[in-house]
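**Q** next input, structure requested:
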Amino acid sequence: MQALRSAYRARSALSLPAATRAFSSSPAHNVAKLILTGRLAAEPELTTTSSGQEVVRYSVGTSHGPRENRQTSWFRVTSFTPEGPQRDYLLSLPKGTLVYVEADASIRAYEDAEGRRQHSLGVIQRSLEVLKRPYVPDGQHEQGPDAA
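**A** Got it, this is the predicted structure:
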């Protein structure tokens, strides 16, 4: 920090023009980022798109407001995590897990079967962090592949 102050004073003393910020010459892209902190509504599911690509889909519920008037919003998230340990970890998360998700968001317009214009929010996972696993009382563990 001291070095920065010294450099600033030296530039001021020499009356050099202030440094300008360099910007990229590539076109600007509109980006909508979304951060969700909430609980999984169910275990994540592996599905296949119409093009044959496997994706993991899950829902996250976020709550806000006072306890007597709490509101919950549900977000359907899609993860394009490739096959491997990260995808296996995501698929192993139980319902109720508290997660922190960073995602890209986009709104798509479409017409439903009756010709009405509808909109949907697309949420594509960029990163996921488990904050807390759900509480499971002793003796009530689910029988899973690791059970003896």
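
**Q** for the rest of this, base every contact and every neighbour count on C-alpha atoms.
**A** Noted.

**Q** how about the helices in the protein?
**A** For the chain, applying DSSP state H gives helices covering 2-14, 85-91.

**Q** tell me the most buried of the ones you listed?
**A** helix 85-91 (a mean of 14; mean count of other CA atoms under 10 Å).

**Q** related to what we said a few turns ago, Gly38: which of the helices of the chain is closest?
**A** helix 85-91 (15.0 Å; CA to CA).

**Q** what about Arg57, how many residues close to it?
**A** 20 (other CA atoms under 10 Å).

**Q** ok, now which ones touch it?
**A** Arg57 makes contacts with 44-47, 76-79, as judged by CA atoms under 8 Å, 6 or more residues apart in numbering.

**Q** flag every buried residue along the single longest strand found in the chain.
**A** The residue-count maximum for a strand in the chain (DSSP state E) belongs to strand 117-132. The neighbour-count check on strand 117-132 (16 or more other CA atoms under 10 Å) flags 122-126, 128 as buried.

**Q** quick one, strands of the protein?
**A** Under DSSP E, the chain gives strands at 33-40, 45-48, 54-64, 71-79, 98-111, 117-132.

**Q** redo those strands as JSON lines? Include distance to Ser12.
**A** Converted to JSON lines, those look like this (distance: least, CA to CA, whole Å):
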{"stretch": "strand 33-40", "distance to Ser12": "39"}
{"stretch": "strand 45-48", "distance to Ser12": "60"}
{"stretch": "strand 54-64", "distance to Ser12": "50"}
{"stretch": "strand 71-79", "distance to Ser12": "51"}
{"stretch": "strand 98-111", "distance to Ser12": "42"}
{"stretch": "strand 117-132", "distance to Ser12": "43"}
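
**Q** with Tyr89 as the reference, name the closest of those.
**A** strand 117-132 (10.3 Å).

**Q** second input sequence below; structure requested for side-by-side comparison:
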Amino acid sequence: MLNRTILIGRLTKDPELRHTSNGTATTSFTIAVDRPFQTNGKKEADFIPVVTWRQTAEACANYLSKGKLVAVEGRIQIRNYENNEGRRVYVTEVVADNVRFLEFGNREDSGSGTGERGGYGGRRDDDDGLPIDISDDDLPF
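**A** Here you go, the predicted model:
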């Protein structure tokens, strides 16, 4: 069995950081992912909810903001609960274990960001989620 997804999109609003009762950090946000086709000459997008946990959640809350471009890797999860009206509500979301920051900059910087590398995920030891300052002269392409 395989449940993996990779998405690239822009945040629709700033991430929301919360903590569970035992102190575990969790962040939720939604990304807009463009569809590969147009309808009546207009672009369409899917709005996909994303949940992150622990260090990834803290990094997302600290470094991401509305409009930033991210790559999200994780698994699709469907959960359900009973709402206040007694109806069963189903929620489909991506539980991300790796989030790559494709545009970087702090919340006060509304520009496109100077670094194109960054991110945070639990699988890479050399990736600390901080921007890397590299001049264009140092790039091999």
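
**Q** before we move on, the earlier item: right, and the strands of structure 1 - which one's nearest Leu91 of structure 1?
**A** Closest to Leu91 of structure 1 of the strands of structure 1 is strand 45-48 (CA to CA; 6.6 Å).

**Q** which strands or helices does that closest one pack on?
**A** Using 3 or more CA pairs under 8 Å, 6 or more residues apart in numbering; DSSP states H and E, the elements in contact with strand 45-48 of structure 1 are strand 54-64.

**Q** and the strand it packs on, how far from the chain's centre?
**A** Relative to the chain's own centre, strand 54-64 of structure 1 is displaced by 9 Å; criterion: CA atoms, centre = their mean, to the nearest Å.

**Q** against structure 1, where does stretch 92-100 of structure 2 fall?
**A** Here stretch 92-100 of structure 2 aligns to structure 1 at residues 121-129, judged by TM-score structural alignment.

**Q** what about that stretch, how far off from structure 2?
**A** Here the mean offset of stretch 121-129 of structure 1 against structure 2 after fitting is 1.3 Å, by mean CA distance after the TM-score superposition for structure 1.

**Q** now tell me what touches that stretch from outside.
**A** With CA under 8 Å, 6+ apart, stretch 121-129 of structure 1 has contacts from 34, 75-80, 99-108.

**Q** go with 10 Å
**A** 32-37, 56-57, 75-81, 90, 98-109 (CA atoms under 10 Å, 6 or more residues apart in numbering).

**Q** can you say which of those residues are buried?
**A** Buried subset of these (neighbour count, 16+ other CA under 10 Å): 37, 56-57, 75, 77-79, 81, 90, 98-105.

**Q** so what corresponds to Asp104 of structure 1 in structure 2?
**A** Looks like Asp104 of structure 1 aligns to Arg75 there (TM-score structural alignment).

**Q** from what I can see that match touches Asn3, true?
**A** Yes - at 5.4 Å, Arg75 of structure 2 counts as touching Asn3 under the criterion of CA atoms under 10 Å.

**Q** re earlier: the match of Asp104 of structure 1: what's it in contact with?
**A** By CA under 10 Å, 6+ apart, the residues touching Arg75 of structure 2 are 2-6, 50, 93-97.

**Q** Gly41 of structure 2: which of those residues is nearest?
**A** Ile6 (26.4 Å).

**Q** what's the closest non-adjacent residue to that closest one?
**A** Once flanking residues are discounted, Ile6 of structure 2 sits nearest to Glu73: 4.5 Å by CA to CA, 6 or more residues apart in numbering.

**Q** distance of the aligned partner of Lys33 of structure 1 in structure 2 relative to Asp14 of structure 2?
**A** Using TM-score structural alignment as the criterion, the counterpart of Lys33 of structure 1 in structure 2 is Arg4. Applying CA to CA, to the nearest Å, the value for Arg4 of structure 2 to Asp14 of structure 2 is 25 Å.

**Q** Arg75 of structure 2 too?
**A** Counting by CA to CA - Arg75 of structure 2 and Asp14 of structure 2 are separated by 22 Å.

**Q** what of Val50 of structure 2?
**A** Separation of Val50 of structure 2 from Asp14 of structure 2 (CA to CA) stands at 12 Å.
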